[in-house]
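In: Pasting the sequence and the predicted coordinates here, then a few questions.
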Amino acid sequence: MHPVQELLAAVAAGQLPPADGSVQVLGQPPGPSAGVLAFTAHHAVAADVHPDWVHDQLDADDLGSPMKGDFLTALASLLRRRQGALDAALLAAGRGGRPGLDLEPLDGDHPRLARARRYRTDLRAYAVADVPEAMVLVGRGFAGRWETAFEVPDAARGHGLGRALATAALHLIGPGQAVWAQVSPGNAASLRAVLAAGYRPVGAEALFVASG
């Protein structure tokens, strides 16, 4: 198992890295994305870069330096990759069984599904039978972990559908397997939905994907 996968598995098991101010350089895990992962007073650089380069770029007196623009921009330039959003990282345990929503397989030509294929494999995507514009998907993303994403149309907001979709995602994955959700901190509606569905915040992350 790659060191990044070991770290994510430990976090999913409730074993957060020590809050010691350290920055680990672990290399890029299997898959298309590199990243920087942030936990409480602990960071991991999941990219194929030399530790000396990383530490030369950081402000040793600033615990948050690895997630600030100067470092992330320098890393993106070195990797020749595009930096994705800076997201909060949350996770919950899969439950298996039947989801509480009436779900139908999503059309393979759906724009959201086409976009998801660039970043995830083993995709399972569904629309809600009575709100076909609403959708939920799960797939293997960064470092091979299970991830979920969902969409709620404007007309259906404010009725708990986001929470129901985030919960349904847990039933699409086997019991006990970690399911990760990446949410922009400014997307308060989605953040409330995943928190209400039982996902717990464990850190933050910025991923780097190949351009083109």
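Out: Noted; the coordinates are in hand. Numbering: from 1, shown residues only.

In: only C-alpha atoms for contact and neighbour calcs from this point on.
Out: OK.

In: and residue 71, what helix or strand is that in?
Out: helix 69-79 (DSSP states H and E).

In: What is the following helix or strand past that helix packed up against?
Out: Using DSSP H and E, the next helix or strand after helix 69-79 towards the C-terminus is strand 81-93. Here strand 81-93 touches helix 69-79, strand 178-183, strand 200-210, going by 3 or more C-alpha pairs under 8 Å, 6 or more residues apart in numbering; DSSP states H and E.

In: from these, which stretch is densest packed?
Out: With neighbours taken as mean count of other C-alpha atoms under 10 Å, these reach their highest mean count in strand 178-183, at a mean of 24.

In: quick one, strands of this protein?
Out: Assigned by DSSP state E, the chain shows strands spanning 22-25, 34-39, 42-46, 81-93, 103-105, 121-128, 131-140, 146-151, 178-183, 200-210.

In: wouldn't residue 3 be in contact with residue 26 here?
Out: Yes - using C-alpha atoms under 8 Å, residue 3 is in contact with residue 26, at 6.1 Å.

In: for comparison:
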Amino acid sequence: MPDTLAQILAAAARGTFPAPDGTTTIVEQPSVRDAGVLALTAHSVVFSDEDPQWIRSTLAATPSDALGATMNPHFLCALLARTGRRTNTIDLLTVADALPGGPDLPLREIRDPDHPRVARAMKYRDEVRVWATDGGVVLLGRGVAGRWETAIEVDEAARGRGLGVRLARAARQLVPDPFVWSQQSPGNARSVRTFQAAGFRPVGSEALLIPG
């Protein structure tokens, strides 16, 4: 079993997952910024510098079966209170292989650090780059455990024309790494469908603990 979050993620990107044995692996935070919980098939990973004994005792007291304990609101609220952090949502975590060639739509890079999309991305990622096209933007940056992550935005007036899929696919061609990751809110079915149509495959669910 890999012993760091980066190793666990790298293995998962290649299709190698921890044993589906219902257990929870606890690893150190990969950075001061990044802490959270990753739920895979019948296996969870808590990446936090909190006391492992406290984490396990709190999980044991969570009113849920072992498979769902780490994503149970009881445990997440306790972890947030203990760390003084906050969370936005529990996301679907997806990954895709990089693709050769260039994007099939014209992109212009936004280099203004004060641009709203750039400024927001830099709160959660490093080495952020953002490209725009008529009707939308695509970004790349290093997020949790140094993984390359992407996000896209499509203007309301440009929806329904396949632009989101083209932007998500462009990220696979722009990423300087063998894999690119993305998170989607499960309730945002349109976003989930867009990324899966662009070749992103589900890995698990993830709750990031954001510094307060």
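Out: Here it is on my side, so go on. Since we're looking at a predicted model, the values are computed, not measured.

In: Quick one: closest of the strands of structure 1 to residue 12 of structure 1.
Out: strand 178-183 (6.1 Å; C-alpha to C-alpha).

In: Identify the residues contacting the closest one?
Out: For strand 178-183 of structure 1, contacts defined as C-alpha atoms under 8 Å, 6 or more residues apart in numbering pick out 12, 87-94, 145-149, 170, 173, 190-191, 194, 199.

In: Just tell me what residue 211 of structure 2 corresponds to in structure 1.
Out: By TM-score structural alignment, residue 211 of structure 2 lines up with residue 210 in structure 1.

In: Repeat that for residue 122 of structure 2.
Out: Here residue 122 of structure 2 is matched to residue 117 in structure 1, going by TM-score structural alignment.

In: Excluding chain neighbours, what is closest to that match?
Out: Leaving aside its sequence neighbours, residue 117 of structure 1 sits nearest to residue 123 (C-alpha to C-alpha, 6 or more residues apart in numbering; 7.5 Å).

In: any idea how far the one you found is from residue 21 of structure 1?
Out: Separation of residue 123 of structure 1 from residue 21 of structure 1 (C-alpha to C-alpha, to the nearest Å): 36 Å.

In: Likewise for residue 69 of structure 1?
Out: With C-alpha to C-alpha as the criterion, residue 69 of structure 1 and residue 21 of structure 1 are 19 Å apart.

In: hmm, back to that, how about the strands of structure 1 in TSV, adding distance to residue 56 of structure 1?
Out: As requested, the strands of structure 1 are exported to TSV (distance: least, C-alpha to C-alpha, whole Å):
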stretch	distance to residue 56 of structure 1
strand 22-25	12
strand 34-39	16
strand 42-46	14
strand 81-93	20
strand 103-105	49
strand 121-128	35
strand 131-140	33
strand 146-151	33
strand 178-183	29
strand 200-210	20
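
In: Which residue comes closest to the residue most central in space within structure 2 once chain neighbours are left out?
Out: Note on structure 2: the residue nearest the mean C-alpha position is residue 183, at 4.1 Å, using C-alpha atoms, centre = their mean. Spatial nearest neighbour of residue 183 of structure 2, chain neighbours left out: residue 93 (4.7 Å); criterion: C-alpha to C-alpha, 6+ apart.

In: same check, this time on residue 136 of structure 2
Out: The shortest distance from residue 136 of structure 2 to any non-neighbouring residue, by C-alpha to C-alpha, 6+ apart, is to residue 154 (4.2 Å).
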